[in-house]
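Chemist: Sequence unavailable; structure follows:
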């Protein structure tokens, strides 16, 4: 695989770099570096305005086909954009779940009417989405969902509970996996519904995290309603659609995630140089290993994405979650080692965490959300390596 950039790619890099320099000014300059995992509350309204400003200039949904409102950029051009975005210290986006997950799902599997209704709002960052998958007792094991939906006339009526729903408190819509066939079990009888959150039958309860923030939420559906035609794919075919969405989750956004990781690592390196821990051979070795791990992840991701580009999803995608989750959690440990005693106290009361403290606490969850390490290893063993299934029951 050729990982070099062409002359046209480098011209595109210059275009991205110049646009960011020209636009991250004034009020937008004040939100550089704001947001991110464990810090989603930072300058939220201003970041929404920034995303909408980007949309008007055509810098959202870069990989989407032009006919659906995107720019149809190549894989490497999308990578370049994310690289320059990170280097400019631009604020974290607010539209990831719509742009990177639901939008591609609708483009691949939605109806013409669904695409016409929802894609423009995602492109413009005027309608924000969350993901209604996990439930109490059905987290990594998505096939165990118990949220139910039934057809009443021209509407689905939904009852149940979702948990760990990222950014639900800031979202307009939720794509929900619900059981729509009474008596069905496991993967059968599930449907993928598009549900408006601003209605009497929906209650969103933020979950207080170790970071002191509430990115995750519980979402309760009590007679919530959505139109009968807002099911993606056929009723009962929700498992296939949900798995397609998870496949898109391992798309180019993983490169953006790793660039954010690189910025975090650079911050840890700066602290190590400033406080002298860089001279500790053990710390220096761990930093070097972290840097090598980041390069391995980047190459792995590009190789995997290249197989997506050619229409083939190889087994490489199955290991990406394990790789980045463990790496990022270890980076949180390293950050606290480098900080030493100063990392044990907050700078401001009552509980104002700095960047490294948020990194350490939030990364505890990395090996759990999005499919725990244990579940990921089972998937790799059973579906990729063909080993006997783990006994259940």
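Modeler: Received it, and whenever you're ready, just let me know what you need. Nothing here was measured: the structure is a model prediction, and the numbers come from that model.
Chemist: CA atoms for contacts and neighbours, from now on please.
Modeler: Will do.
Chemist: Which strands or helices does the helix or strand harbouring residue 219 pack on?
Modeler: Assigned by DSSP states H and E, residue 219 belongs to strand 217-227. Packing partners of strand 217-227 (3 or more CA pairs under 8 Å, 6 or more residues apart in numbering; DSSP states H and E): strand 155-162, strand 190-196, strand 202-206.
Chemist: and for the helix or strand following it, what are the contacting residues?
Modeler: Sequence-wise, the next helix or strand downstream of strand 217-227 (DSSP H and E) is strand 231-232. For strand 231-232, the external contacting residues (CA atoms under 8 Å, 6 or more residues apart in numbering) are 106, 109, 110, 111, 191, 192, 193, 194, 238, 241.
Chemist: my guess is residue 179 meets residue 148, correct?
Modeler: Yes - the pair residue 179 / residue 148 is scored as a contact, 4.6 Å apart, by CA atoms under 8 Å.
Chemist: Can you lay out the contacts of strand 231-232 as JSON lines showing neighbour count?
Modeler: Formatted as JSON lines, the contacts of strand 231-232 follow (neighbours: other CA atoms under 10 Å):
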{"residue": "106", "neighbour count": "20"}
{"residue": "109", "neighbour count": "18"}
{"residue": "110", "neighbour count": "20"}
{"residue": "111", "neighbour count": "16"}
{"residue": "191", "neighbour count": "27"}
{"residue": "192", "neighbour count": "26"}
{"residue": "193", "neighbour count": "25"}
{"residue": "194", "neighbour count": "25"}
{"residue": "238", "neighbour count": "25"}
{"residue": "241", "neighbour count": "22"}
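Chemist: hmm, back to that, quick one: which of residue 179 and residue 148 has more around it?
Modeler: Using other CA atoms under 10 Å, the more surrounded residue of residue 179 and residue 148 is residue 179, with 30 against 20.
Chemist: Check which residues of the helix or strand containing residue 10 are buried.
Modeler: Following DSSP H and E, one finds residue 10 within helix 7-23. Neighbour counts using 16 or more other CA atoms under 10 Å place 9, 12, 13, 16, 17, 20 of helix 7-23 among the buried residues.
Chemist: Reformat the residues you listed as CSV; add distance to residue 201.
Modeler: CSV is the format used below for those (distance: CA to CA, whole Å):
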residue, distance to residue 201
9, 49
12, 47
13, 47
16, 43
17, 45
20, 42
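Chemist: Out of those residues, flag the one nearest to residue 166.
Modeler: Nearest to residue 166 out of those is residue 20 (CA to CA; 27.5 Å).
Chemist: take the one below as the second:
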């Protein structure tokens, strides 16, 4: 398989790089580099800047309002976005529910929801996990009871990312308990302004507020908001999860982290010279760089396999495992490298390197928060233990 980029690809890269250097909001890049959490307005500014170029829906087909890019172009765009340190798009709308809507939704649903996702006027949350149903998602118990032209929804969703910003939430809800647990699950879109919905914040160990619990008490939802057939939600969820798990790789972002670690280690003195000269540290860094190369090749293989615009297959579970474990190991080495600079919250003390009052390497400020936040990566989106079972059963047929 040929993974080389053509001359046209490299010209496209320069076009994208120029955009991020000259047209994209530079204050957002600086804010994220200091470790500050983006606001809803920040996400909207970022996505509207991308939308002004027609670049916000990278993975969507052109007929649905996307770019229609080749796999190489998509990969190059992601590389340049992370190289610049720009905000990734909010995935719940653009990466998750959007493809479900344009693939399985009615024409009325497409007209209702896709434009707001594309122009960043409508924010979405994902209502999957429940207090007793995480990686074993099929065991969910939140219900949607038919009532005339509506469903009455009761239950609780948890670990709901950015629900505090959401205008809509797409949920998996049980409409039938008589068959297998994967059956009788329905995919329902719910307006967050509907009476009976309560959002409760969950503050994580890194001090961030990105997660929430969402309670539904007698929430009335029109049946017109159901995607596809009643009881077929598991099929649509599996399609969505393929898109979700391929979004974890962030190869260029990881390369940037490793470059920052190497740069800081070269300047950090120890009893035997620089930290980079320490054999144990150098070995860890080299191993991580080799693992990242392997991840990149795996991502390219997956992208090549879905070049026709189809959904990724079960191999997305491989990406989920190796990308999240690598993310955890990189952030762990980052804390080791940044040493006394690696404070839990130090963003306002960062000054440009090379200035007379240089105090803290820019990458050090968010390093502990990144380390703590990365602990969850091997759990959410289906724990890595579950992904390994999928690999064994569905790919290796063991």
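Modeler: Great, that's in hand. The structure presented is a predicted model; accordingly, all values stated were derived computationally and were not measured.
Chemist: The second structure: which residue goes with residue 142 of the first structure?
Modeler: Aligned by TM-score structural alignment, residue 142 of the first structure pairs with residue 137 of the second structure.
Chemist: With residue 242 of the first structure instead?
Modeler: Match for residue 242 of the first structure (TM-score structural alignment): residue 237.
Chemist: which one's the longest helix in the first structure?
Modeler: The helix spanning the most residues in the first structure, taking DSSP state H as the definition, is helix 281-309.
Chemist: how close does the match of residue 242 of the first structure get to residue 205 of the second structure?
Modeler: Separation of residue 237 of the second structure from residue 205 of the second structure (CA to CA, to the nearest Å): 29 Å.
Chemist: cool, and residue 228 of the second structure?
Modeler: 38 Å.
Chemist: ok, those two, which is more surrounded?
Modeler: Taking neighbours as other CA under 10 Å, residue 228 of the second structure and residue 205 compare with residue 228 leading, 20 against 12.
Chemist: burial of the alignment partner in the second structure of residue 307 of the first structure, as a residue count?
Modeler: Using TM-score structural alignment as the criterion, residue 307 of the first structure maps onto residue 305 of the second structure. Residues within reach of residue 305 of the second structure, counting by other CA under 10 Å, total 16.
Chemist: tell me the contacts of residue 305 of the second structure?
Modeler: residue 312.
Chemist: one step back: find the nearest non-adjacent residue to the match of residue 142 of the first structure, please.
Modeler: residue 129 (6.4 Å; CA to CA, 6 or more residues apart in numbering).
Chemist: Tell me which residues touch the one you found, please.
Modeler: 135, 137, 140, 157, 158, 159, 160.
Chemist: roughly how far apart are it and residue 77 of the second structure?
Modeler: 31 Å.
Chemist: quick one: what helix or strand has residue 259 of the first structure in it?
Modeler: With DSSP H and E as the test, residue 259 of the first structure turns up in helix 253-275.
Chemist: actually residue 56 of the second structure, not the one I wrote
Modeler: Per DSSP H and E, there is no helix or strand for residue 56 of the second structure.
Chemist: what do you get for residue 72 of the first structure?
Modeler: Going by DSSP H and E, residue 72 of the first structure is not in any helix or strand.
Chemist: Give the aligned equivalent of it in the second structure.
Modeler: Residue 72 of the first structure maps onto residue 68 in the second structure, by TM-score structural alignment.
Chemist: what's the answer for residue 271 of the first structure, then?
Modeler: With TM-score structural alignment defining the correspondence, residue 271 of the first structure maps onto residue 264 in the second structure.
Chemist: Make sure that match is actually in contact with residue 338.
Modeler: Yes - using CA under 8 Å, residue 264 of the second structure is in contact with residue 338, at 7.0 Å.
Chemist: Overlap of the contact sets of the two?
Modeler: Common neighbours of residue 264 of the second structure and residue 338 (criterion: CA under 8 Å, 6+ apart): none identified.
Chemist: what's the mean deviation for the longest helix of the first structure versus the second structure?
Modeler: Following the fit onto the second structure, the mean deviation recorded for helix 281-309 of the first structure is 1.0 Å by mean CA distance after the TM-score superposition for the first structure.
Chemist: in the helix or strand just after that helix, what counts as buried?
Modeler: Sequence order places helix 316-339 as the next helix or strand after helix 281-309 of the first structure, per DSSP H and E. Judged by neighbour count (16+ other CA under 10 Å), helix 316-339 of the first structure contains these buried residues: 317-325, 327-336, 338-339.
Chemist: what's the answer for stretch 280-299 of the second structure, then?
Modeler: 285, 288, 289, 292, 295, 296, 298, 299.
Chemist: Now do the same for the second one: its match in the first structure.
Modeler: So that's residue 288 of the second structure. Using TM-score structural alignment, residue 288 of the second structure sits opposite residue 290 in the first structure.
Chemist: Contacts only, for its match.
Modeler: Residue 290 of the first structure sits in contact with 265, 327, 331, where contact means CA under 8 Å, 6+ apart.
Chemist: And residue 194 of the first structure, by the same measure?
Modeler: Residues counted as contacts of residue 194 of the first structure (CA under 8 Å, 6+ apart) are 173, 174, 175, 176, 226, 230, 231, 232.
Chemist: And for it, nearest residue in space, chain neighbours not counted?
Modeler: Here the residue nearest residue 194 of the first structure, using CA to CA, 6+ apart, is residue 175, at 4.6 Å.
Chemist: Make sure that neighbour is indeed in a strand.
Modeler: Yes - counting by DSSP: H, G, I helix; E, B strand; the rest coil, residue 175 of the first structure is located in a strand.
Chemist: Please report how far it lies from residue 242 of the first structure.
Modeler: Computed as CA to CA, the residue 175 of the first structure to residue 242 of the first structure distance reads 9 Å.
Chemist: quick one on the thing from earlier: run the angle between the helix holding residue 259 of the first structure and helix 316-339 for me.
Modeler: Interaxial angle, helix 253-275 of the first structure versus helix 316-339 (axes from the mean of the first three to the mean of the last three CA atoms, to 10 degrees): 20 degrees.
Chemist: Pull out the buried residues from helix 253-275 of the first structure.
Modeler: Neighbour counts over helix 253-275 of the first structure (16+ other CA under 10 Å) mark 253-256, 258-262, 264-265, 268-269, 271-272 as buried.
Chemist: likewise stretch 223-231 of the second structure?
Modeler: So for stretch 223-231 of the second structure, counting by 16+ other CA under 10 Å, buried means 223, 225, 226, 227, 228, 230, 231.
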